[in-house]
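**Student:** From the sequence below, what's the structure:
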Amino acid sequence: MRTFTRRVVLGVAMAGAAAFAALPQAVAQDAWPDGPVTIVVPFAAGGSADRVARNIAPFLEEELGTSVVVENRAGAAGQIGTMQVLARPADGNTILLHAQPYLSASIVLQGAQFGIDDFEVLNVHNVGNISVTVRSDAPYETFDDLHQAIMENPGSMSMGTVRGGASHLLALLLKDKLGWENRLVTYDSGAPVRTAILGGQIDASTNGAVSDAAMKPKVRSLAVSTSTGISAFSDAPYLNDALEQYGAEVPEIGDVRFLAVKAGTKEAYPERFQALLDAYEAVMENEEYQALLQTQGAAEETSFRGPEEGTEIVRNMHELMTEYQSAFQQ
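**Tutor:** Here you go, the predicted model:
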């Protein structure tokens, strides 16, 4: 058997190191992406989160130079798809497109086998304004009109909202901050809430402002939840402005749709994490993509906020869900 001396071994090692150093820098660091990137949507096809993923996918393909596949993994209020993302490597090849407060509802209310720290946010894609909406023929011209009616008729007035969503959280906040004793009627999605308000089955609703605006002139908005407002309800005041006369204030919240990767990705593959961010930001600046958002009425609510601000928004919503979890369970 041939015996290798220490000098020979060192010589081979040094030659190998020199050869590696001579490789193109991009290959030496990380030739990525080397396959498809997958966006997992833990909800059924056709919903708002799915639409965001399918809108952005072809533009991300152009920026990343690889195919971007959208997978719908619905079930257990988003838990099935989320668990599938966490079962895959933290390598940047899988992106989760989720929504708040639904992610936190799974954690806080349903005992999901994951936590808020299991994700690294790339960006909060949009924050959907919530409208306090009534029928146009309702006797409430202003938010104060609705407030006075609820205070004068404790227990008799109803407000519709989407169960477990940001609109539900806002309805609970209004009850808490204003001392309302109104009935909350919860629905599985925004569509039946809109049907109920048009049919006069409920007195008012908290629901997605963009979708509610599509019902004009049959409805009017008494207030919207974020200070950016919405052009379709341009005459609706910012909710906290409407609440000021009662000495009340609520956090600025909305339906938050965000993209994230599995925790540990940034540390293990910082170049990939940055590449995803750069590609994402480039998509948001793409004129064709912005035109698409305009046609869908989503441009006002969509922007590139980045990981730091996005993480803050996602975590603030989680804290609110934790604070109000007992009210959700009533």
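**Student:** Every contact and neighbour count from this point should use C-alpha atoms.
**Tutor:** Noted.
**Student:** just the strands in the protein please.
**Tutor:** Per DSSP state E, the chain carries strands over the ranges 37-41, 68-72, 94-100, 119-128, 130-135, 158-162, 183-187, 204-208, 219-224, 255-262.
**Student:** Quick check: which of those is nearest to Glu287?
**Tutor:** Ranking the strands of the chain by proximity to Glu287 (C-alpha to C-alpha) places strand 119-128 first, at 16.4 Å.
**Student:** middle-most residue in the chain, spatially?
**Tutor:** Centrality entry for the chain: nearest residue to the mean C-alpha point is Arg257, 1.5 Å, by C-alpha atoms, centre = their mean.
**Student:** Distance to Ala298 added to the strands of the chain, as JSON lines?
**Tutor:** As requested, the strands of the chain are arranged in JSON lines below (distance: least, C-alpha to C-alpha, whole Å):
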{"stretch": "strand 37-41", "distance to Ala298": "19"}
{"stretch": "strand 68-72", "distance to Ala298": "20"}
{"stretch": "strand 94-100", "distance to Ala298": "16"}
{"stretch": "strand 119-128", "distance to Ala298": "8"}
{"stretch": "strand 130-135", "distance to Ala298": "13"}
{"stretch": "strand 158-162", "distance to Ala298": "20"}
{"stretch": "strand 183-187", "distance to Ala298": "23"}
{"stretch": "strand 204-208", "distance to Ala298": "12"}
{"stretch": "strand 219-224", "distance to Ala298": "15"}
{"stretch": "strand 255-262", "distance to Ala298": "12"}
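**Student:** I figured Asn240 hits Tyr246, correct?
**Tutor:** No. Asn240 is beyond contact range of Tyr246, at 10.0 Å (criterion: C-alpha atoms under 8 Å).
**Student:** Neighbour count: these two, which is higher?
**Tutor:** Set Asn240 next to Tyr246 and count neighbours by other C-alpha atoms under 10 Å: Asn240 wins out with 20 against 12.
**Student:** so what's the closest residue to that one other than its chain neighbours up against?
**Tutor:** Closest residue to Asn240 apart from its sequence neighbours, by C-alpha to C-alpha, 6 or more residues apart in numbering: Glu249 at 5.5 Å. Contacts for Glu249 (C-alpha atoms under 8 Å, 6 or more residues apart in numbering) come out as 177, 240, 243.
**Student:** Which of the residues you listed sits closest to Gly297?
**Tutor:** Minimum distance to Gly297 across the contacts of Glu249 is 23.7 Å, recorded for Asn240 (C-alpha to C-alpha).
**Student:** who's in contact with the closest one?
**Tutor:** 225, 248-250.
**Student:** Quick check: the two most widely separated of those residues?
**Tutor:** Ser225 and Ala248 (13.6 Å).
**Student:** let's see this one next to it:
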Amino acid sequence: MNKTARRRMLVALTAMAAATLAGGAIAQDGYPNRPVTLVVAYPAGGDSDVLARLFAEKLTARLGQPVVVENRTGAAGTIGSAYVAKAPADGYTLLVAPNTLAISPLVLKPGTGASYDPQKDFTPIVELGTQSLFVIVNKEAGVTRMSELVTRAKSGNLQSYASPGNGSPMHILGELFNKSAGVKIAQVPYRGSAPAIVDLLGGQVPMMYSTLGPVAQYFQSGKLRPLAVADTKRSPFAPNVPTLTELGYKDVEVGAWQAVLGPKGMSAEMVGMLNKHFNEILKMPEVVARMATVATTPVGGDPATLRTLIANDYARYGKLVKEFGIQAD
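**Tutor:** Predicted coordinates for the structure are as follows:
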């Protein structure tokens, strides 16, 4: 081998070594190289928490790093949401949240310390699924249909309902139903659905507006009863339950969605990678089956679609919050 050939081989070997070292550095410093946290702004046991734990398990296997769920509750979900909004945009702190995310800031008093802008302070990643809201009563309330509920409310024998917090979709639904039915049923806000359901079962409150997942287990025993669904059509998870529109109550369609977001400023590459993982997980038969147990229809899609969804909800509920004068205590 002459000098020229040896020189060329040396250059090639040097280049290969450099490429190998660079590849090792990229792998070593690549995302993720430590645990990822999915923050849920509500107590354990609610829909967001159940979904977060389901996806944490699947993401752990796909990312090769532990994905853990952390519950940061309080102030209608704004404490946990604001925590994520202020976190570094490095992909290690993400939020699993319902559409309360877009409503709660509208009802906060100035200076709460838990404020955020749902359109500017987050990076949308993916919509996980949609849920219907139901009118649920305790069997001790002695109500078997919506007409009876309205009659009892007008006579003063049914005066309150439980909700997972001020500014939640359930709270909005309560105000819309009051207006449509001509009643005044007062909201009793809780720090999430789970503690509200405890008091509903105990009879401390006679009724609740809720997604189906956390309460369906109590239907067969008769402890709780679904009277109506606040959607444009009947739910595939409870096809025998009529819609409020069917029963003559107009303009009371309110639904819920669940989504994953990160702090603002996350890189497009990171968001794209996470979006791909979530969309693939949403197609897994076992995931679809598990989501059905909390009456959630998988959606998926791209980040831009979720951004539009948040903007639309923020605009719609902003008008309703102003109309009803809703404000957190």
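**Student:** picking up where we left off before, isn't the residue nearest to the centre of the first structure right up against Tyr102?
**Tutor:** No. In this structure, Arg257 of the first structure is not within contact of Tyr102 by C-alpha under 8 Å, at 9.7 Å.
**Student:** conserved subset of the contacts of Glu249 of the first structure in the second structure?
**Tutor:** Retained in the second structure by both residues aligned by TM-score structural alignment, their matches' C-alpha atoms under 8 Å are the following of those: 177, 240.
**Student:** quick check, nearest of the contacts of Glu249 of the first structure to Gln148 of the first structure?
**Tutor:** Nearest to Gln148 of the first structure among the contacts of Glu249 of the first structure, counting by C-alpha to C-alpha, is Leu243 at 12.4 Å.
**Student:** Now for that closest one: which residues touch it?
**Tutor:** Leu243 of the first structure sits next to Glu249 when contact means C-alpha under 8 Å, 6+ apart.
**Student:** how near is it to Phe143 of the first structure?
**Tutor:** 9 Å (C-alpha to C-alpha, to the nearest Å).
**Student:** and if you look at Gln110 of the first structure?
**Tutor:** 34 Å.
**Student:** which one of those two has more residues nearby?
**Tutor:** Phe143 (20 against 12).
**Student:** correct me, but that one touches Ala242?
**Tutor:** Yes. In this structure, Phe143 of the first structure is within contact of Ala242 by C-alpha under 8 Å, at 6.7 Å.
**Student:** anything in contact with each of the two?
**Tutor:** By C-alpha under 8 Å, 6+ apart, the residues touching both Phe143 of the first structure and Ala242 are Ala223.
**Student:** circling back: let's see if you can find the most crowded of the contacts of Asn240 of the first structure.
**Tutor:** Ser225 (27 neighbours).
**Student:** Which position in the second structure pairs with that residue?
**Tutor:** For Ser225 of the first structure, the aligned position in the second structure is Ala230, judged by TM-score structural alignment.
**Student:** what sits against its match?
**Tutor:** 132-135, 173, 243-245, 252-255.
**Student:** so which of those comes closest to Leu158 of the second structure?
**Tutor:** Val135 (13.6 Å).
**Student:** Quick one: map the closest one onto the first structure.
**Tutor:** Aligned partner of Val135 of the second structure by TM-score structural alignment: Val132.
**Student:** For His318 of the first structure, see how far away its match is.
**Tutor:** 22 Å.
**Student:** Show me which of these two is the more surrounded one.
**Tutor:** Under the criterion of other C-alpha under 10 Å, the comparison of Val132 of the first structure against His318 puts Val132 first, with 27 against 20.
**Student:** In the second structure, where's the longest helix?
**Tutor:** When the second structure is parsed with DSSP state H, its longest helix is helix 3-29.
**Student:** residue boundaries of the helices in the stretch 201-329 of the second structure?
**Tutor:** Applying DSSP state H, counting those that start in this stretch to the stretch 201-329 of the second structure gives helices spanning 268-282, 285-292, 303-324.
**Student:** mind listing what's buried in the shortest one?
**Tutor:** Burial within helix 285-292 of the second structure, assessed by neighbour count using 16 or more other C-alpha atoms under 10 Å, is assigned to 287, 291.
**Student:** elements contacting that helix?
**Tutor:** helix 47-63, strand 297-298 (3 or more C-alpha pairs under 8 Å, 6 or more residues apart in numbering; DSSP states H and E).
**Student:** What of the first one?
**Tutor:** Based on contacts counted as 3+ C-alpha pairs under 8 Å, 6+ apart, the elements that helix 268-282 of the second structure packs against are helix 47-63, strand 122-138.
**Student:** Same list (these) but as JSON lines, adding distance to Lys283 of the second structure.
**Tutor:** Converted to JSON lines, these look like this (distance: least, C-alpha to C-alpha, whole Å):
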{"stretch": "helix 47-63", "distance to Lys283 of the second structure": "12"}
{"stretch": "strand 122-138", "distance to Lys283 of the second structure": "11"}
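**Student:** residues contacting Val294 of the second structure?
**Tutor:** Remark: with contacts taken as C-alpha under 8 Å, 6+ apart, Val294 of the second structure is in contact with 47, 212-214.
**Student:** Neighbour count and distance to Arg7 of the second structure added to those, as CSV?
**Tutor:** Listed next are these as CSV, based on neighbours: other C-alpha atoms under 10 Å; distance: C-alpha to C-alpha, whole Å:
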residue, neighbour count, distance to Arg7 of the second structure
Asp47, 27, 65
Leu212, 24, 72
Gly213, 19, 70
Pro214, 18, 71
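**Student:** Out of the residues you listed, which comes closest to Thr73 of the second structure?
**Tutor:** When the contacts of Val294 of the second structure are ranked by distance to Thr73 of the second structure (C-alpha to C-alpha), Asp47 comes first, at 13.8 Å.
**Student:** from what I can see that closest one touches Val215, true?
**Tutor:** No. Counting by C-alpha under 8 Å, Asp47 of the second structure sits too far from Val215 to count as a contact (10.6 Å).
**Student:** coming back round to it: can you pull the contacts of the residue nearest to the centre of the first structure?
**Tutor:** Arg257 of the first structure touches 49, 97-100, 124-127, counting by C-alpha under 8 Å, 6+ apart.
**Student:** and if you look at Ala166 of the first structure?
**Tutor:** Here Ala166 of the first structure is in contact with 100-101, 130, 253-255 (C-alpha under 8 Å, 6+ apart).
**Student:** hmm, try it at 6 Å
**Tutor:** 101, 254-255 (C-alpha atoms under 6 Å, 6 or more residues apart in numbering).
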